[in-house]
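> Sequence isn't available, so here's the structure alone:
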C-alpha cells in the first residue's frame, strides 16, 4: 500500500528559514516543493536582494523575503552578531513579524548559523523544531577561508568563526532541536559518535536529483566551450580550497605526458582570492593553454557541456567537511551518461563504487588523478559501461529525489502525531 501523507490544517504552516537566495538554493527548493506537493503549507523566509519581490508564490511555495537589499556587508555584520550572541538580529526581528501573521506548526532551519535564532522561537512553534545540516559547518570553516589573503579577514574569521566554538554550537543545538536532518550517513554517524545523541533524532535526506532532471540532457544547446579536438575534462561548480581544483590542475601537468590533447575546463566561479590562487598555479606550471577558466554559464548550456565532456570530475579534497556532505552535481553527472571521476571522499567513493559508476582517485593526490585520467583516455570505450551503471543507479535503484523526498514527508508526519 503506498504511503499516504497527512494533510495539514489550512491555516497551519511549516516555516523554513535560509540565509541564502530562494529558489536558487537547490536543497531548500527541493524540500519545500516536495512538502508542498504532498499537501503541506510552506513559507520560506529568506533575505531579499535588490529588485526581488518581497512576497511571491513559486511552484506552490510561499516565499517571504525580508529586508530591502541584503548585501554581503550586511550579512557579514549579522553573522558576527550571531556568532557572539547566538541570535541573528536581521532574521530574529523579521521572524517575529512572521509569527504574528501566521500560525507556525514547525520551524525548519537550514544549516547551523541560524539554529540559535530559530531556537529563540521554540515556545511560539506549535509542534517542533527541525535543524537541517547541509554540511559539517565547523569543519567547513577550516577550509573555506584558508586561502584568504587579507589579514583583517583572517583575524575576523579566527575570532568569530573559530571551528571549536562552532562545534560546541553544533552539539548544543543538535541536543535542543526535536529532529536533525543530515545529508549523508557519514554526517549522521559523526554526530551520534561525537555527541552521543540518540539515533532516533536523525534522518538522512541526501542531495539527490529528481528523475526528470535527466530530461535536461535530451536537448543539446549551442555552446562554444567543449572543443572536439581535445580530450575534455570538466569541472562544474563553485571554486574553493576544499574543491580540489588545485589537485586537478597539478595533475594536468602529468596528464599531458600521455594525453597531449587533454584540456581541463573549469565551469563556475570563486572568490577573488581563490581564483587568483588557482590561476597562479596554472601560470607557475605553464598550463595557460591547457586549463580554461570558463566562468558561469547558463544552466541549459552547462547540461550540454556535462554531456559533451569526455570526463566529468569531482576532485574534492578529503577532510571532515567533504567527508560529511555530498554535492548535487554527483547525481546530475550520473544522469548525463558521461564518464565520471571522483576523489576518494567517503560519500563520493561509496556511491561510485557501490554501483561501479565511475573512476575514483586518491583525494589530494595529483599523480593518482593523472593516472586515472590516463586510464579513462586509454580505455574510454571499454569504460563506457560505467556511465550506464550510473544512469541506472539514479533512475532504477533509488538514488533519486522522487524516493528520497518520502523520508522528509514521513519525518513530518511523525512529528505531527
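Happy to help now that I have it. Bear in mind the structure is a predicted one, so any value in this text is a computation, not a measurement.
> switch to C-alpha atoms for all contacts and neighbour counts from now on
OK.
> contacting residues for residue 65?
45-48, 53-55 (C-alpha atoms under 8 Å, 6 or more residues apart in numbering).
> which pair in these spans the largest distance?
The most widely separated members of the contacts of residue 65, counting by C-alpha to C-alpha, are 45 and 53 (12.5 Å).
> Which one's more surrounded, the two?
residue 45 (25 against 13; other C-alpha atoms under 10 Å).
> how close does the residue most central in space within the chain get to residue 315?
Note on the chain: the residue nearest the mean C-alpha position is residue 327, at 4.8 Å, using C-alpha atoms, centre = their mean. Residue 327 is 12 Å from residue 315, where distance means C-alpha to C-alpha, to the nearest Å.
> buried ones in stretch 148-157?
148, 157 (16 or more other C-alpha atoms under 10 Å).
> need the next SSE after the helix or strand encompassing residue 280, C-terminal direction.
Using DSSP states H and E, residue 280 sits within helix 272-284. Beyond helix 272-284 on the C-terminal side, the first helix or strand identified by DSSP H and E is strand 291-295.
> angle of that next one against helix 272-284?
160 degrees (axes from the mean of the first three to the mean of the last three C-alpha atoms, to 10 degrees).
> hmm, who's touching strand 291-295?
Residues contacting strand 291-295 (C-alpha under 8 Å, 6+ apart): 225, 249, 263-269, 282.
> also this one, for the comparison:
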C-alpha cells in the first residue's frame, strides 16, 4: 500500500515515527511523510532511508502554540488540510497515517474527501497530557484550551478512524472504555540494531549508582527521588547521575544544594542517543520517577526499554504501565508516587537485593519480549487488516 504519514513536528527528530516508517517499508509498503520544518532551506522533498519526505514550512507560533487552540480556532486545521490536500491531489495514496491526536481531524477530512483509510496513531494520552502542561494554566491557555473539549475530540476521532494504534495495553484499555473497538498497541521499545551493543558492567564496589536520563520537569518527579535520598541514613552507598535538561532543572539543582546532596547527586550534562547509550552500563539502576497521572499510567516511556537493554533494573514510581512490568518480571523496585518516604525505604531495600540477578532478567526481558522486532508485529497486523 501507499501510505502518507503526517507529523506536525520536525523529522527525523522522532524515533518512533522513523521506526514505524522503516518497518512498513520493510513489509513492502511505500511510505511518504509530510512533516513541518522551521528552516526555509529544508523545505521540499527528500529521500531519507527510503522514506519519501515532504517538508512544509511552519512558523514558531503554528509549531509551538497553535495546536493547543485548534479546537477553538480553525487556522491550525486549515494550514494542515491545505498541505495534505496538495499532496493528495498530486499523488494517489491508500492510507493517511496521522501521528497523534491534534491532526486527527485532518486525517478524517482526508478520509471523507479522498476515500482513503484513516489510521490514528496515538503517541500520548493527549487530553491528559495537555491538562498537566504549564502552558494551559495561564490566562491565554485557559482561554484557548478546554479539557472537556479535548476529551470529546479524542472520543470522536477514535470512533471515526479505521485503525487506532496506541503505545501500550493500558492506553488501549483506557480508550476501549471510551469507544469499544479493536486497538493495536505498539510499545515504544528499543530497536536493538540502532544502539551500540551492551558492554560488561563494572565489578560492583558495594555502591548503588543510580542513573536518570531524560527531560527535567516538575512532572518527571525527580524531586521525590532526591528527597528520598536525603532521608537515607547511610548516603555513602548511593549516587545519582542526572543526564538531561528542562524547565525544572534549576529547581532540581537548588533542591540538591538545599538538602546537602551535592556529594552524591551530579549533573554530567546530556547523553547523546544512541551513540552514547552504552554509558548506561556503568550504572546499577535506572530511574523513572514520573508523577502518577492518567497520562503516565497509560504510557510507554522508551527509557525503560533502553535501561533493560543495557542491563539496568529500575527504580520507578507506581505508574500502572511501568509498575506492572517491573512487578510482573521482578526487574526493579516500585515506590509510591509522590512519597519521598516510600522512595527512601525502597532505596534502602536495594542493598538487600541481588541486583545482578535483576540486571540479567532485565536484559533478557528486552531480548525476548520488549524489543521493536516483537512490538512491530502489531503495526504490521494493523495494516494487514485494511489491505
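The structure has been received and is ready for your questions. Treat the numbers as computed from the prediction; the structure is a model and nothing was measured.
> right, and the secondary structure at the alignment partner in the first structure of residue 62 of the second structure would be what?
Taking TM-score structural alignment, residue 62 of the second structure has residue 74 as its aligned residue in the first structure. Put simply, residue 74 of the first structure is helix when judged by DSSP: H, G, I helix; E, B strand; the rest coil.
> do residue 36 of the second structure as well
strand.
> list the contacts for it?
7-11, 55-58, 63.
> Tell me how far the alignment partner in the first structure of it lies from residue 310 of the first structure.
Counting by TM-score structural alignment, residue 36 of the second structure lines up with residue 47 in the first structure. Relative to residue 310 of the first structure, residue 47 of the first structure is positioned 39 Å away (C-alpha to C-alpha).
> same deal with residue 276 of the first structure?
Distance of residue 276 of the first structure to residue 310 of the first structure, given as C-alpha to C-alpha: 27 Å.
> got it, and residue 376 of the first structure?
9 Å.
> Buried ones in stretch 35-50 of the first structure, by neighbour count?
35-36, 38-49.
> Tell me which stretches of the first structure form strands.
Using DSSP state E, the strands of the first structure run over 12-17, 42-47, 55-58, 61-66, 103-110, 128-132, 179-182, 202-204, 231-236, 262-267, 291-295, 311-314, 339-343, 359-361.
> need those strands in a markdown table with distance to residue 402 of the first structure, can you?
Shown next, in a markdown table, are the strands of the first structure (distance: least, C-alpha to C-alpha, whole Å):
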| stretch | distance to residue 402 of the first structure |
| --- | --- |
| strand 12-17 | 20 |
| strand 42-47 | 19 |
| strand 55-58 | 19 |
| strand 61-66 | 18 |
| strand 103-110 | 21 |
| strand 128-132 | 19 |
| strand 179-182 | 17 |
| strand 202-204 | 15 |
| strand 231-236 | 24 |
| strand 262-267 | 28 |
| strand 291-295 | 31 |
| strand 311-314 | 24 |
| strand 339-343 | 23 |
| strand 359-361 | 26 |
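> Turn the contacts of strand 291-295 of the first structure into TSV, including neighbour count and distance to residue 356 of the first structure.
Formatted as TSV, these follow (neighbours: other C-alpha atoms under 10 Å; distance: C-alpha to C-alpha, whole Å):
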residue	neighbour count	distance to residue 356 of the first structure
225	18	29
249	24	26
263	23	25
264	24	24
265	21	25
266	22	25
267	21	26
268	16	28
269	17	30
282	21	32
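> Going by distance to residue 235 of the first structure, which of those residues wins?
Nearest to residue 235 of the first structure, judged by C-alpha to C-alpha, of those is residue 266 at 5.0 Å.
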